[in-house]
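A.B. asks: how would this look folded up:
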Amino acid sequence: MRRTWPHLWLLLGVLVFATPIYITLIGSTHDASTIGRGDVPLLPGPHTVENYTAAWVSGGSGRFTVTPASRMLLNSTIMALCIAVGKIVISLLSAYAVVFFRFPGRMIAFWTIFMTLMLPVEVRIIPTYQVIVSLDLFNSMAGLTIPLIASATATLLFRQFFLTIPEEYVEAAKMDGAGPMRFFRDILLPLSVTNIAALFVILFIYGWNQYLWPLLVVNDRSLETIVVGLAKMIGTGDAQNEWNVIMAMAVLALLPPVAVVIFMQRWFLKGLTETEK
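C.D. replies: Alright, predicted model coming up:
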């Protein structure tokens, strides 16, 4: 009985999280009138191909059409990859500098970076927007990604990991004639692979789910992201929404982050539970 309760709670959690996804998946296979009546069946319908084709090719056919899902998925993927890779690269280099170099004010620099955790994008959105406009990065992929690249959290995590590297590794590298960049490339990076993989999954999903900043900094429909596009497809008041196409779009929006999690699951778990030295 002691082993039964954890499984029951786990099953309940799966049902809570999976039921809305299942309803969305089933709703994407029916027509708009069926969903509009509120009686979505529990079995797939006959309109799967036309719903997903409408979402993928045209972004819907009603009053609230958006950029096709194919384009928005590409934009979101590029944005999420740039944010994840950029955050990891900058955080690796900044943590490396703070831990392995001795220079005046290095801890002040670290705590300054750490204090930015209290200032998320939503808090500093107006000055950030002004900077982007001043640099003529409005309506560009650079404007979408650059303000979101710096990450105090990733810098802190890499710093804590680098502090566990034995000092003997540094001394052995110096005796071997390795310079700072060779030590970073040949020793630190291989040791950090699992940490990088775990952070990549988290940061990719963080970038994928961005809504407020893309909504503010982009009004060019060719740069629209899937999260913003989904919100624009949902009308207000008495508007007639194409819920079948919206649900198909939502299912398509789930696929890339789910694929990243599945593909990197082994590395993600190792990065959270193990430390390679």
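A.B. asks: use CA for all of it now, contacts and neighbours both
C.D. replies: Noted.
A.B. asks: what ranges do the strands span in the stretch 1-150 of the chain?
C.D. replies: In the stretch 1-150 of the chain, no segments count as strands under DSSP state E, counting those that start in this stretch.
A.B. asks: Next, the structure of the following sequence, for comparison with the previous one:
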Amino acid sequence: MAEPKPLSSASGHDKLMIGQSSTGIYVAHAVLILGLVIVAFPIYYTFVASTQTLQTILRPPLPLTPGSEFWNNYGEALFGGVGRIGGVGARTLLLNTTVMALGIAVGKIVISILSAYAIVFFRFPFRMTIFWLIFITLMLPVEVRILPTYKVMVDLGLIDTYAGLIIPLIASATATLLFRQFFMTIPGELVEAARVDGAGPWRFFFDILLPLSRTNIAALFVILFIYGWTQYLWPLLVTNRNDMTTIVIALKKMVSFADADTQWHLVMVTAILAIVPPILVVVAMQRWFVRGLVDTEK
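C.D. replies: Reported below is the predicted structural model:
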């Protein structure tokens, strides 16, 4: 009697069915490389322009290799000040934008996780009504409530302040909804075990919920940091002083209608500096970001 084949062995036909042909692998890699070139080439071209002199940029075609003005251009932008915004250096612009992005990201996460915690684990009158009122605010973005929000900031004296840049943008119905949906997957046995163990509301929150939510928090932090970093309309309205300008607003102010009046080498330097921090955040938190999006383990 013939011995049965072990289940772990697979025939060539099975491998062909579940695997991929060498041609398919080459095609997939070619498509990925083409997409990378399409996405990365404008960034590379901007970097090349940031290392050239203004005269080189104004006389096309621009070379495809970096120039010799890297240290001069970046030093001038960071420490000497950029034109058309009162000579404020790019380091001040980066500081303003970083404070704003971090404040928005952290503020949204803190408010949202506490709101979701109260809605899911506490019983109080009109609990679901409050949740739906929070959810309805998704239909009221800052562009819709811009005038009353700006009036409040003026009355409170928060124009040209970090608080004025951050506070109107830290409420997030989306993050509250995401945390609520995650908290609803927490087993009731875990909550009961914590109660039997004598854990109060704050101990349960800090010792159990926060560790379980770290991947979700990391994923939201990356998304919200980039959201805060790329804000344009609200910083444009709430800042008048050049030393409170964010780097996105500065880029718009630096560009004149006439090419000869625009310091294009400093514009390109500022554009590269505006790209670097979000890239660093995504790269540094890539593992947590992916886990926060796809991990289903509780």
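A.B. asks: Residue 266 of the second structure matches what in the first structure?
C.D. replies: Superposed on the first structure with TM-score structural alignment, residue 266 of the second structure falls opposite residue 245.
A.B. asks: Do you have the helices of the stretch 51-200 of the first structure handy? List them.
C.D. replies: Under the criterion DSSP state H, counting those that start in this stretch, the stretch 51-200 of the first structure contains helices at 69-100, 106-115, 125-134, 141-145, 152-162, 167-175, 180-183, 189-191, 193-208.
A.B. asks: Make a markdown table out of those and add mean neighbour count.
C.D. replies: Formatted as a markdown table, the helices of the stretch 51-200 of the first structure follow (neighbours: other C-alpha atoms under 10 Å):
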| stretch | mean neighbour count |
| --- | --- |
| helix 69-100 | 21 |
| helix 106-115 | 14 |
| helix 125-134 | 14 |
| helix 141-145 | 20 |
| helix 152-162 | 20 |
| helix 167-175 | 12 |
| helix 180-183 | 14 |
| helix 189-191 | 15 |
| helix 193-208 | 21 |
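A.B. asks: What residue, apart from its backbone neighbours, is nearest residue 243 of the first structure spatially?
C.D. replies: In space, and not counting its chain neighbours, residue 243 of the first structure is closest to residue 32: 5.9 Å by C-alpha to C-alpha, 6 or more residues apart in numbering.
A.B. asks: The one you found corresponds to which position in the second structure?
C.D. replies: In the second structure, the residue matched to residue 32 of the first structure (TM-score structural alignment) is residue 54.
A.B. asks: contacting residues for that match?
C.D. replies: 263-265 (C-alpha atoms under 8 Å, 6 or more residues apart in numbering).
A.B. asks: Kindly indicate which of the residues you listed lies nearest residue 33 of the second structure.
C.D. replies: Distance to residue 33 of the second structure across the contacts of residue 54 of the second structure (C-alpha to C-alpha) is lowest for residue 265, with 29.0 Å.
A.B. asks: ok, the closest one to residue 55 of the second structure distance?
C.D. replies: 9 Å (C-alpha to C-alpha, to the nearest Å).
A.B. asks: out of these two, which sits in the busier spot?
C.D. replies: A count of neighbours by other C-alpha atoms under 10 Å puts residue 265 above the other of residue 265 of the second structure and residue 55, at 27 against 12.
A.B. asks: Check the contact between that one and residue 75; I expect there is one.
C.D. replies: No: counting by C-alpha atoms under 8 Å, residue 75 is not a contact partner of residue 265 of the second structure; they are 11.8 Å apart.
A.B. asks: sorry, back to before: pipe the helices of the stretch 51-200 of the first structure into a markdown table and attach distance to residue 228 of the first structure per row.
C.D. replies: Listed next are the helices of the stretch 51-200 of the first structure as a markdown table, based on distance: least, C-alpha to C-alpha, whole Å:
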| stretch | distance to residue 228 of the first structure |
| --- | --- |
| helix 69-100 | 9 |
| helix 106-115 | 29 |
| helix 125-134 | 17 |
| helix 141-145 | 13 |
| helix 152-162 | 26 |
| helix 167-175 | 47 |
| helix 180-183 | 40 |
| helix 189-191 | 36 |
| helix 193-208 | 11 |
